[in-house]
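Undergrad: Coordinates only, no sequence provided:
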């Protein structure tokens, strides 16, 4: 179950509001002449010099290879003036200055700030809290531009109605039955800016996540999903806010051959492992 599978039932994909190889180094076997006894090898000092020279050259070659092109003027992901950042490395300035209601706030007014905002907002929009009326309205109020708050609240209230909550095994307040734990946790895998101006940005956030109800008698077991959220952002009152968002399935990798954990293990994992503030 994912945001795309169930959350889109009421308002669609577009919210409108929006074995392993190894390399080994083998030591050379002894080449000593077994018939030479204790005879000292000829030109031992010259051989030693040769070996030392080879080692020095190897070290220099490795250092040169690791150095790259020596450029120090990269501007990070999406930057205009230098090489792109490493795709797995966080880059740039400190991502946020604070938080409000558990949601990171205070992003930089640049492409990296927009990517950080979009990643954290995607997590909030597909969280378990979004199914609880009061928390949902607080999330919407904090994330969206003021002109879109009322419209989106109405759409999300309609989307997460009693019929929807019944299907996922939750009561009218978005709570799981006794002995059950509702799971909805998203992990951004990467971000990409597709449009950017001084006051607007469109950011795609590639996500994976776990969704469902953990419990012995659950009819909606926890599964994983892959999807991409597109968020259109505006710079308002010194921070990035969401104008609209949409979602599509994938890109999804081939599922690994793993034994599924039982419901109790999943529930404990959700309770014991905290989330992250995502940054670019």
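TA: Alright, I've got the coordinates. Nothing here was measured: the structure is a model prediction, and the numbers come from that model.

Undergrad: use CA for all of it now, contacts and neighbours both
TA: Noted.

Undergrad: Residue 195 is in what secondary structure piece?
TA: Element membership for residue 195 (DSSP states H and E) is strand 181-196.

Undergrad: any idea which helix or strand comes after that strand?
TA: Using DSSP H and E, the helix or strand that directly follows strand 181-196 along the chain is strand 200-214.

Undergrad: from the chain's centre, how far out does whichever helix or strand comes after that following strand sit?
TA: Counting by DSSP H and E, the next helix or strand C-terminal to strand 200-214 is strand 223-236. Chain-centre distance of strand 223-236: 11 Å, with C-alpha atoms, centre = their mean, to the nearest Å.

Undergrad: Please point out which parts of strand 223-236 sit buried.
TA: Buried residues in strand 223-236, counting neighbours by 16 or more other C-alpha atoms under 10 Å, are found at 223, 225, 226, 227, 228, 229, 230, 231, 232, 233, 234, 235.

Undergrad: Would you map the strands across the stretch 51-200 of the chain?
TA: With DSSP state E, counting those that start in this stretch as the criterion, the stretch 51-200 of the chain has strands at 98-100, 103-105, 181-196, 200-214.

Undergrad: One more to weigh against that first structure:
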């Protein structure tokens, strides 16, 4: 729910040994400028680097592991909805269809807690990819029984066994310890474990009647909220590429890969307390995404 040279993305791959392969990952790439040449465009001095944030980022990066289970790293196609209407600054304006609602009624089907019954077109593929990104980047993936249920709901039957085998190896005792969880992946008493992926937008890069490749631009949260936590909740930005196939009347995922960004400039919003973060995650539910 990242990667220049991505290892472990072949059809027989297991988990990559790159610690920056993520599922909904939180790795952030920063360009450091000398004072007076900050990236804000106003020649203001750059704020001092926050080493603690870098440490949190490294910890969070190992969590969302779906990129490591991809069986094919799909390249970008010729899709895209941008128009070239920009003038004066050399940029381009987005097509109105990239931000406007379609007016199509959202899906009303459910496969467990995951949306189902998507339209057999590009719009339905985008909606499926967005919803599946949320499910595959959720905290439920750290529970074996819930993980298997999610895989059966979102992965094509022909690919489920491969995904399950790789993920069972990836969600290991060592990973749980690195995240501050118990050996079985459960959350220690007094803490709230947070792993949440939120799609920002989608686009189709390749499509045919029964297949589509969709990119989902996401932001995510990962960490352990609670007093004394050494793994505080951090955020990240990433793009998931998902190949989907029309199977038995619905879209199902057959491959999944991920790369960092695009990431906006970090704001100066005060970091909330652990109690505030835990309260927000428990109090605000997620969405069913439909284009």
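TA: Right, received. Where do you want to start? Everything numeric here is computed off the predicted structure, so don't read it as measured data.

Undergrad: Could you quantify their similarity as a TM-score?
TA: Here the TM-score for the pair of chains, by TM-score structural alignment, normalised by the length of structure 1, is 0.73; 217 aligned residues with a C-alpha RMSD of 2.1 Å.

Undergrad: what about stretch 128-146 of structure 2, start to end distance?
TA: Terminal residues of stretch 128-146 of structure 2 are spaced 19 Å apart (C-alpha to C-alpha, to the nearest Å).

Undergrad: residue range for it in structure 1?
TA: Stretch 128-146 of structure 2 corresponds to residues 117-135 in structure 1, going by TM-score structural alignment.

Undergrad: What sits closest to the counterpart of residue 163 of structure 1 in structure 2 if chain neighbours are left out?
TA: Using TM-score structural alignment, the equivalent of residue 163 of structure 1 in structure 2 is residue 174. Nearest residue to residue 174 of structure 2, sequence neighbours excluded (C-alpha to C-alpha, 6 or more residues apart in numbering): residue 183, at 7.9 Å.

Undergrad: what's the answer for residue 202 of structure 2, then?
TA: Counting by C-alpha to C-alpha, 6+ apart, the nearest residue to residue 202 of structure 2 once its immediate chain neighbours are dropped is residue 216, at 4.5 Å.

Undergrad: residues in structure 2 matched by the helix ranked longest in structure 1, start to end?
TA: The longest helix of structure 1 (DSSP state H) is helix 44-67. Per TM-score structural alignment, helix 44-67 of structure 1 has no counterpart in structure 2.

Undergrad: residue contacts, residue 289 of structure 2?
TA: Going by C-alpha atoms under 8 Å, 6 or more residues apart in numbering, residue 289 of structure 2 touches 106, 127, 128, 130, 131.

Undergrad: Of those residues, which belong to helices?
TA: 127, 128, 130, 131.

Undergrad: just these now: which is nearest residue 102 of structure 2?
TA: Ranked by distance to residue 102 of structure 2 (C-alpha to C-alpha), those are led by residue 127 at 11.6 Å.

Undergrad: which residues touch the closest one?
TA: Shown in contact with residue 127 of structure 2 (C-alpha under 8 Å, 6+ apart): 118, 289, 290, 291.

Undergrad: CSV for those, including distance to residue 94 of structure 2 and secondary structure?
TA: Shown next, in CSV, are the contacts of residue 127 of structure 2 (distance: C-alpha to C-alpha, whole Å; DSSP: H, G, I helix; E, B strand; the rest coil):
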residue, distance to residue 94 of structure 2, secondary structure
118, 25, coil
289, 21, coil
290, 20, coil
291, 16, coil
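
Undergrad: Make CSV out of the residues you listed and add distance to residue 283 of structure 2.
TA: Formatted as CSV, the contacts of residue 127 of structure 2 follow (distance: C-alpha to C-alpha, whole Å):
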residue, distance to residue 283 of structure 2
118, 28
289, 19
290, 22
291, 25
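
Undergrad: The strands of the stretch 51-200 of structure 1: which one's closest to residue 51 of structure 1?
TA: Closest among these, once you apply C-alpha to C-alpha, is strand 181-196, at 46.4 Å.

Undergrad: Where does that closest one end up in structure 2?
TA: The alignment of strand 181-196 of structure 1 onto structure 2 (TM-score structural alignment) spans residues 192-207.

Undergrad: Tell me the gap between that stretch and the middle of its chain.
TA: Its chain's average C-alpha position is 5 Å from that of stretch 192-207 of structure 2, according to C-alpha atoms, centre = their mean.

Undergrad: hmm, who's touching it?
TA: Applying C-alpha under 8 Å, 6+ apart, the contact partners of stretch 192-207 of structure 2 are 1, 24, 64, 76-81, 122, 125-126, 130, 133-134, 137-139, 187, 212-226, 233, 278, 281.

Undergrad: Buried by neighbour count, from those residues: which ones?
TA: Among the contacts of stretch 192-207 of structure 2, those classed as buried by neighbour count (16+ other C-alpha under 10 Å) are 1, 24, 64, 122, 125-126, 130, 133-134, 137-139, 187, 212-226, 233, 278, 281.

Undergrad: any idea which element the counterpart of residue 276 of structure 1 in structure 2 lies in?
TA: Per TM-score structural alignment, the equivalent position to residue 276 of structure 1 in structure 2 is residue 287. For residue 287 of structure 2, there is no enclosing helix or strand under DSSP H and E.

Undergrad: buried set for stretch 278-291 of structure 2?
TA: Neighbour counts using 16+ other C-alpha under 10 Å place 278, 281, 288, 289, 290, 291 of stretch 278-291 of structure 2 among the buried residues.

Undergrad: what's the answer for stretch 49-63 of structure 1, then?
TA: So for stretch 49-63 of structure 1, nothing qualifies as buried (16+ other C-alpha under 10 Å).

Undergrad: re earlier: what about the match of residue 163 of structure 1, how many residues close to it?
TA: Counted with other C-alpha atoms under 10 Å, the neighbours of residue 174 of structure 2 add up to 13.

Undergrad: What of residue 104 of structure 2?
TA: If you count neighbours by other C-alpha under 10 Å, residue 104 of structure 2 ends up with 11.

Undergrad: Quick one: map it onto structure 1.
TA: Aligned by TM-score structural alignment, residue 104 of structure 2 pairs with residue 93 of structure 1.

Undergrad: Nearest spatial neighbour of that match, chain-adjacent residues omitted?
TA: Closest residue to residue 93 of structure 1 apart from its sequence neighbours, by C-alpha to C-alpha, 6+ apart: residue 108 at 7.8 Å.
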